[in-house]
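# Just to be clear, the model below is a prediction. Sequence and coordinates:
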Amino acid sequence: MTQKWRKGNSITSGWDYTVKHPIVAMVYTYVAFGSDYRRFYTDLADVRGLVDGAEVLDIPCGGGAVFPPLAGTTPKRYIGADVSPAMLALAAKEAEKSAIANLELLERDVVTLPYDAEFDLCLSYMGLHCMPDPAGAIAAVGRALRPGGVLRGSTVITGKGRKNDLFVSLWQRRGIFADVYPENELREWLRAAGLEQITINCSGAIAYFSATKPGRD
């Protein structure tokens, strides 16, 4: 799984194209997951207000799909990380257009993140369902957040309809998705990572989640 994304192929680049073209993304996610993908762009509009002056970790950043809605923001530090050099190359092109301040792109595996209580905000959109160890990924993000830090993201889940689950199975057979999980497991992983104020809102088989690391610096 990780090697497929690290190497890159027509499917991974195809997803990057899809998510950066809202009409295409809305058609695809409605057909595959019964989801209204306008929710993704609405979520990022909310995130924009959290970025200025913050230290931000975006993992997996993919091809930089979240950069355009955050264009022109001035975070104190913005780390965009991904296991895939191919996706990072696409992200670098997007970064040039978006002009997010203090943005650095790094090749990183989320479960081996070297960060400890360094970030105010972590973004993880549409990546957990492609990771072999999503619980470990959430735990690593929890460690990377400083007290009071916020995790925002989205992921494909199961249990939201037979047709949606069939699409998940198709992508699993093609080696693109890992072991996709139901909403209750996502909630438990967020809790196990020590995060609180957990909210999960689903649009079809795509769950949008938010959680906060307790305490304040």
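Thanks, I have it. Residues are numbered from 1 along each chain as shown.
# contacts and neighbour counts: CA atoms only from here.
Fine.
# List the contacts of A54.
75-77, 119-121 (Cα atoms under 8 Å, 6 or more residues apart in numbering).
# Go ahead and build a ChimeraX selection from the buried members of those.
To isolate the buried members of the contacts of A54 in ChimeraX, using 16 or more other Cα atoms under 10 Å:
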select :75,77,119,120,121
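# and stretch 163-173, which residues are buried?
For stretch 163-173, by 16+ other Cα under 10 Å, it's 164-165, 168-169, 172.
# Give the other helices and strands that the longest strand along the chain contacts.
Counting residues, the longest strand found in the chain (DSSP state E) is strand 145-156. If you count contacts as 3 or more Cα pairs under 8 Å, 6 or more residues apart in numbering; DSSP states H and E, strand 145-156 packs onto strand 119-125, strand 206-212.
# and here's the other structure:
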Amino acid sequence: MPNWATGRLHAVVYDYGVERAWLARPVGALLWGTDTRELFATIRTLGALPPGTAVLDVPCGGGLALRGLRRDQDVRYVAADISPTMLDRTRQQARRLGLDVELVEADITRLPFADNEFDLCVSFNGLHCLPDPALAVRELARCLRPGGRLVGDTLVRQAGWRQDLALTVFRRSGLFGPGGTAADVEQWLAGAGLHVDHIERSGAVTRFAATR
């Protein structure tokens, strides 16, 4: 199967699993040693954003984070992804939830947004797929207003032999990039000029929050 087709199939299968909390929890625990309830708890905090907040979700995947928004919430929500397939799934998810979402096809390392444009950037389950995650974090930081926050998570190495083996398999198949360790994630954030507010590892997943 061509690499692009494999990548598309993986994206759709992954999206199907992560969107269903009842399925994501056992798979997350078995494959990555993580508790996915923490991911969904973070997503739910989006519903408390104040009116007028500008949010960038990248890579948005199939619109997982949209479930955290309220239908009547007065926020600007921009969902960006390099994959047209994922953007189409996000479009369908927004329609099901009755949400007004801007969809943008974009490379996370070359985002078509102005400096200081967003109050919040969220990036869930994406940095480990990139060839240069540090560059992506710097680009996200550029788009944040002073005082804005970057919140997200990524898979990391050195969580255990089973998790490292799975990461190696995905990397050799071309689905994941080089990734990094939890310490690397902290360096990416600091190197982008962000203040690290919170960083913790849950199995092979490192969750983070940082402020510009």
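Everything's here; your move. On a predicted model such as this, the values are computed, not experimentally measured, just so you know.
# Got a TM-score for the pair?
Between these two chains, after superposing, the TM-score reads 0.93 (TM-score structural alignment, normalised by the length of structure 2); 210 aligned residues with a Cα RMSD of 1.8 Å.
# quick one on the thing from earlier: comparing the longest strand of structure 1 with structure 2, how large is the average distance?
Comparison of strand 145-156 of structure 1 with structure 2 after fitting gives an average deviation of 0.5 Å (mean Cα distance after the TM-score superposition for structure 1).
# List just the nearest of the contacts of A54 of structure 1 to F33 of structure 1.
For those, the closest approach to F33 of structure 1 (Cα to Cα) belongs to L121, at 27.3 Å.
# Return the distance of that closest one relative to V47 of structure 1.
L121 of structure 1 sits 9 Å away from V47 of structure 1, going by Cα to Cα, to the nearest Å.
# Next, the angle strand 206-212 makes with the longest strand of structure 1.
With axes from the mean of the first three to the mean of the last three Cα atoms, to 10 degrees defining the directions, strand 145-156 of structure 1 sits at 170 degrees from strand 206-212.
# just checking, A29 of structure 2 touches D35?
Yes. Counting by Cα atoms under 8 Å, D35 is a contact partner of A29 of structure 2 at 6.0 Å.
# Which one of those two is surrounded by more residues?
Of the pair A29 of structure 2 and D35, D35 is the one with more neighbours under other Cα atoms under 10 Å, namely 18 against 15.
# That one in helix, strand or coil?
With DSSP: H, G, I helix; E, B strand; the rest coil as the basis, D35 of structure 2 sits in coil.
# what's the counterpart of L113 of structure 1 in structure 2?
Mapped onto structure 2 by TM-score structural alignment, L113 of structure 1 lines up with L111.
# And that match, how close does it get to G152 of structure 2?
17 Å.
# Which residue of the two possesses the greater neighbour count?
G152 (22 against 18).
# Contact partners for the more buried one?
122-125, 207-209.
# And the furthest pair within the residues you listed?
With Cα to Cα as the measure, no two of the contacts of G152 of structure 2 lie farther apart than N125 and A209, at 13.9 Å.
# Okay, buried residues for the longest helix anywhere in structure 2 please.
Ranked by residue count and defined by DSSP state H, the top helix of structure 2 is helix 3-18. Across helix 3-18 of structure 2, burial judged by 16+ other Cα under 10 Å covers 7-8, 11, 15, 17-18.
# One more: stretch 174-193 of structure 1?
176-181, 183, 186-187, 189-191, 193.
# What ranges does structure 1 have for its helices?
With DSSP H as the criterion, structure 1 has helices spanning 2-7, 10-19, 22-33, 38-51, 85-98, 134-144, 162-173, 183-192.
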